[in-house]
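A.B. asks: This is a predicted model, with the sequence first.
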Amino acid sequence: MNKTEAFVKEINEGNTCKGDYITLGSAMLDGKTITNTFVNVPLKTMNRHGLIAGATGTGKTKTLQVLAENLSEKGVPVLLMDIKGDLSGLAKPSPGHAKIDERHAQIGLPFEPKAFPVEIMTLSEQDGVRLRATISEFGPVLISRILDVTETQAGIISVIFKYCDDNHLPLLDLKDFKKILQYATNEGKEEFEEAYGRISTASTGAILRKLVEIEQQGGDVFFGETSFDTQDLLRIDENGRGYINIIRLTDIQDKPKLFSTFMLSLLAEIYSTFPEQGDSGRPELIMFIDEAHLIFNEASSALLNQIESIVKLIRSKGVGLYFVTQNPTDVPEAVLGQLGLKVQHALRAFTAKDRKAIKLTAQNYPDTDYYDTAEVLTSLGIGEALVSALDEKGKPTPLAATMLRAPMSRMDILTESELGGLLAESKLAKKYNQEIDRESAYEMLNKKIEEAEAEEAIQKAKEEKEALKRAESKRKTSSTRRQSTRMNPILKVLTSATVIRGVLGILSKMIK
């Protein structure tokens, strides 16, 4: 058995699947594609997470597109974080090309252009299904992590939530949260101190400043109703294909706090609401985070810790996380060590630092007798990658340089009219794009303050009226007394006892 035959035997044995699987392409040896030597990924292990890495222009996004398409065809819903804005073409079939036909002839797979069920979503004011969540749904722990507050400030946030729960005040959006923070140290200061202890104005001020930071990055658009139900990510179309949910994040690079907020909310909601699934034979949902290096570079420590925890735990919910980035070193080691599928496109060695990174990357892949992994990493062409997956027993498959299949959908974005048509047909857009601003903590507290002020004004007016009444009564009494003591002098003389006796004496003589 020669080298090629031994290689083919190893690849075929390592990629044999009893259950359902996705075919990524055909294996390569010494730079040549070996037709019909397929590299497969079992659906059963796709909830073990993965990585798609490689230099700019090597085909990472197209690999993501291929995986999303094939998952959809297998009835598995997909969630894509589209940071570059070039994935909407999944909704339209590929126009085809001679080079695509040539590639598929080498692989040994037929090429069939297809469109897929797509839902366009947004965190901001871009066109798409609006993704929102309420402050209450986050809870004090997640809010504290997002704001990256001190232990003391986290305690205050917990007290704020407790007060709102006790007094039936819904915390829906940022203005609700800001209002209750202001109320706790102003109009409601005595009420809070009596029930929960003293709350520092300096601490609430620091929390408010952090809220303003999120607000400036679009948090006022994200927080509110109608809240997005994560079950709507699991929709299947009438043909049994999973929906590909694309979140447009082209403006997110300038809003790291907002993205951290969204990611924490989404991961926590999925983990808390999805049922335990275990090894069911197929994933419930696959999430792809494109340009993941932007997230990890800008993420708060809270987000990093949360992602590390979720990567370890969310697998049992049937959810797989796939990170798409330029270099594996962009992903924290604690996350990288948990990943099952690795699709490594070409890396470029322009500097000593690049060469060192390539050597480290090569060490992350299984040993092989057929490749110098570090050398292959720099010689792969566009649409070629080193692939290592987990077989159905959870063991790494043989490392294979792979000629990857082409996407069945359009490798370009939708036009404005196509996007408008897609959104016009969206059932989720009708469900979530109506903004609701019902009575919540902001309105209730304002009403409470107004009622307190009105009652205080009435009491003050009553007190002033009583004071005026007392003053008037006092003035009248004083006036009467002064009048009695200030009698006319003539009348005084005429009414004196001496004058009266004199007059009476004269009258008596005249009568006699």
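C.D. replies: Sure, I can see it. Residues are numbered from 1 along each chain as shown.

A.B. asks: Going by C-alpha atoms from here, please, whenever you check contacts or count neighbours.
C.D. replies: Fine.

A.B. asks: How far does stretch 245-258 sit from its chain's centre?
C.D. replies: Put simply, stretch 245-258 sits 10 Å off its chain's centre (Cα atoms, centre = their mean, to the nearest Å).

A.B. asks: just stretch 4-20 next, same as before
C.D. replies: Stretch 4-20 has its C-alpha centroid displaced from the chain centroid by 41 Å (Cα atoms, centre = their mean).

A.B. asks: what's the answer for stretch 150-162, then?
C.D. replies: Between the mean C-alpha position of stretch 150-162 and that of its chain there is a distance of 21 Å (Cα atoms, centre = their mean).

A.B. asks: In that stretch, which residues are buried?
C.D. replies: Buried residues in stretch 150-162, counted by 16 or more other Cα atoms under 10 Å: 153, 154, 156, 157, 158, 159, 160, 161.

A.B. asks: Stretch 293-312 too?
C.D. replies: Applying a neighbour-count criterion of 16+ other Cα under 10 Å, the buried positions in stretch 293-312 are 293, 295-296, 298-300, 302-304, 306-308, 310-311.

A.B. asks: between these, which is nearest residue 335?
C.D. replies: Proximity of the buried residues of stretch 293-312 to residue 335, judged by Cα to Cα, is greatest for residue 308, which lies at 5.7 Å.

A.B. asks: ok, and here's another one to check against it:
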Amino acid sequence: MKGYDVEGPALELGALVREDGTADPSEQIRIGLSTLNRHGLVAGATGTGKTKTLQLMAEQLAAQGVPVFLADIKGDLSGLASPGTAADRVTRRAAEVGQAWQPAACPVEFLSLGGLGAGVPIRATMTAFGPTLLAKVLGLNETQESSLGLIFYFADKNGMPLLDLKDLIAVIQYLTATPEALSGIGGLSAATAGVILRTLTNFEAQGAEAFFGEPEFDVRDLLRVTPDGHGMISILELPAVQDRPQLFSTFLMWLLADLFHVLPEVGDVDKPKLVFFFDEAHLLFDDASKAFLQSITQTVRLIRSKGVGVFFVTQTPKDVPGDVLAQLGARVQHALRAFTPQDAKALKATVSTFPESAYDLERLLTELGTGEAVVTVLSETGAPTPVAWTRLRAPQTLMAPSSPDVVQSVIGASPLQQKYGTAVDRESAYEILSTKLSDQQRPETPAGPAPEAPRGPERPREREPEPKQSVLESVLESKEFRSMARSAASALGREITRSIFGTARRGRR
């Protein structure tokens, strides 16, 4: 077995391990940067070193000018912002694999979902998220998804911006109370509206109200390169929401979908425009709806042409749906455990997914040491390379969380903090509808008694006051509503779909 010969820039994973268990520094295992947009998987049992492998790959990508995005579920990856610490095990590993180890820190941004955690708060508007992707996240059926699209359409055509959850809820409640508003373009049944409102309420309980709003995050801020040519590593800190997988799954899907719309087609590239790493990827797929999984599969398949690579990091390959797993070109498999019948079955399934090998993989995968893996990648010709038992290099950044002071100093010095740090709540659908209903309900100011006429015929008897209109009747007879209804009716026949991912692009300010 020989190391991988790669033309052009590459990630240096480590040295090939001989049959006697010693590493051969002359045989290096590499992954060409030009193949990273074919995606990959880093898997292994807890404590086998897969998070350190992710860290090693991220710091090398950044050093070669490739921006990186990391979803940090456990809070383990903030060490990328600090230089590593020399220790006997580090220098020993470096000598074994032929690595010239030097402590180094990477340029890092810390992000958080709407401020839930330490990091620059990032948000998306409800309009930009769109009805199709939202329906997939909420697990709505086809009829409910169609109704949600109609709600978005009505709001767009009547000048009611949908920026956050309360905007969408307000429009649904308005259309439920005034079904005539949709006359000529469709209808919204009370039952369907009730289902959508209940799912939105559950979604809000997971903290989604923090994610939806303004200022909206511009995904192009993930593509930054420092003046000295290093790629920026953007770390999404998720420990505060690790028990709410629907929330961060929603964000990650929106982020990939928005990137797909923003980035141009690039075809084959010397190195990727951006590489995603989803740590603890099983949380992304646990209890996911069929529609959500289809959306993930489609996104992974198509975003490759935009020069974006996606790596899933998890315990076993079975944590990743088969349709997604089939699209992953690089495999870095750390040790697996076989303590139970279920573990043994998972081990056999994992071995069956590798190319033919001279190794007894079923035995080797249970005997790998910490920081070792079996590796197979796609060559420049698209063919899988032979499986290679690899002793991995040591990361040069800190293999532990950075101190809170370091994290806070990075956040405080970030130009993104000035751009996204303060939430904006401008007038949108909720305020527009609240003002409309408030105007209709405001009582008229009573006039003072009229003076008696000094002469002339007796004044006619005052008319009995007409019954006061209900809010619903006032809205239906108002000039504003009639104008809205005419506008909606005139738009009959227009497309109400957005895109295959359900996002709507709008001009960036």
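C.D. replies: Looks like it came in fine. Nothing here was measured: the structure is a model prediction, and the numbers come from that model.

A.B. asks: hmm, back to that, take the buried residues of stretch 293-312 of structure 1 and lay them out in JSON lines including distance to residue 18 of structure 1.
C.D. replies: Compiled in JSON lines, the buried residues of stretch 293-312 of structure 1 are given as follows (distance: Cα to Cα, whole Å):
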{"residue": "293", "distance to residue 18 of structure 1": "35"}
{"residue": "295", "distance to residue 18 of structure 1": "37"}
{"residue": "296", "distance to residue 18 of structure 1": "37"}
{"residue": "298", "distance to residue 18 of structure 1": "42"}
{"residue": "299", "distance to residue 18 of structure 1": "40"}
{"residue": "300", "distance to residue 18 of structure 1": "42"}
{"residue": "302", "distance to residue 18 of structure 1": "41"}
{"residue": "303", "distance to residue 18 of structure 1": "38"}
{"residue": "304", "distance to residue 18 of structure 1": "36"}
{"residue": "306", "distance to residue 18 of structure 1": "35"}
{"residue": "307", "distance to residue 18 of structure 1": "32"}
{"residue": "308", "distance to residue 18 of structure 1": "31"}
{"residue": "310", "distance to residue 18 of structure 1": "29"}
{"residue": "311", "distance to residue 18 of structure 1": "27"}
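
A.B. asks: longest single strand anywhere in structure 2?
C.D. replies: If you go by DSSP state E, structure 2 has its longest strand at strand 23-32.

A.B. asks: Aligned against structure 1, show me the partner of residue 170 of structure 2.
C.D. replies: When structure 1 is aligned by TM-score structural alignment, the residue opposite residue 170 of structure 2 is residue 179.

A.B. asks: any idea how far its match lies from residue 447 of structure 1?
C.D. replies: For residue 179 of structure 1, the distance to residue 447 of structure 1 equals 12 Å [Cα to Cα, to the nearest Å].

A.B. asks: How about residue 471 of structure 1?
C.D. replies: For residue 471 of structure 1, the distance to residue 447 of structure 1 equals 35 Å [Cα to Cα].

A.B. asks: Also residue 166 of structure 1?
C.D. replies: Between residue 166 of structure 1 and residue 447 of structure 1 the distance, using Cα to Cα, works out to 17 Å.

A.B. asks: between these two, which one's more packed in?
C.D. replies: Remark: of residue 166 of structure 1 and residue 447, residue 447 carries more neighbours, 12 against 9, as counted by other Cα atoms under 10 Å.

A.B. asks: What residue in structure 2 is paired with the more buried one?
C.D. replies: Matched by TM-score structural alignment, residue 447 of structure 1 corresponds to residue 435 in structure 2.

A.B. asks: What span of structure 2 is stretch 480-500 of structure 1 aligned with?
C.D. replies: Mapped onto structure 2 with TM-score structural alignment as the criterion, stretch 480-500 of structure 1 occupies no residues.

A.B. asks: May I see the buried residues of that stretch?
C.D. replies: Using 16+ other Cα under 10 Å as the test for burial, stretch 480-500 of structure 1 gives no buried residues.

A.B. asks: Just the residues contacting stretch 44-53 of structure 1, thanks.
C.D. replies: Stretch 44-53 of structure 1 has contacts (Cα atoms under 8 Å, 6 or more residues apart in numbering) with 19-21, 60, 63-64, 279-283, 286, 311, 315, 318-328, 338-345, 390-392, 394.

A.B. asks: at 6 Å what do you get?
C.D. replies: Residues outside stretch 44-53 of structure 1 that contact it (Cα atoms under 6 Å, 6 or more residues apart in numbering): 281-283, 315, 318-327, 339-345.

A.B. asks: Return the mean post-superposition distance for the longest strand of structure 2 against structure 1.
C.D. replies: Aligned to structure 1 and superposed, strand 23-32 of structure 2 gives a mean residue distance of 0.8 Å (mean Cα distance after the TM-score superposition for structure 1).

A.B. asks: corresponding residues in structure 1 for that strand?
C.D. replies: With TM-score structural alignment as the criterion, strand 23-32 of structure 2 aligns to 33-42.

A.B. asks: before we move on, back to that, want to try CSV for the buried residues of stretch 150-162 of structure 1, with distance to residue 475 of structure 1 and secondary structure as columns?
C.D. replies: Compiled in CSV, those are given as follows (distance: Cα to Cα, whole Å; DSSP: H, G, I helix; E, B strand; the rest coil):
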residue, distance to residue 475 of structure 1, secondary structure
153, 57, helix
154, 59, helix
156, 54, helix
157, 56, helix
158, 57, helix
159, 53, helix
160, 52, helix
161, 55, helix
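
A.B. asks: which two in the residues you listed are spaced the farthest apart?
C.D. replies: Largest separation among the buried residues of stretch 150-162 of structure 1 by Cα to Cα: 153 and 161, giving 12.6 Å.

A.B. asks: can you give me the helices for the stretch 201-350 of structure 1?
C.D. replies: Under the criterion DSSP state H, counting those that start in this stretch, the stretch 201-350 of structure 1 contains helices at 201-214, 220-222, 256-273, 292-298, 301-313, 333-336.

A.B. asks: Could you tell me where stretch 94-112 of structure 1 falls in structure 2?
C.D. replies: The alignment of stretch 94-112 of structure 1 onto structure 2 (TM-score structural alignment) spans residues 84-102.
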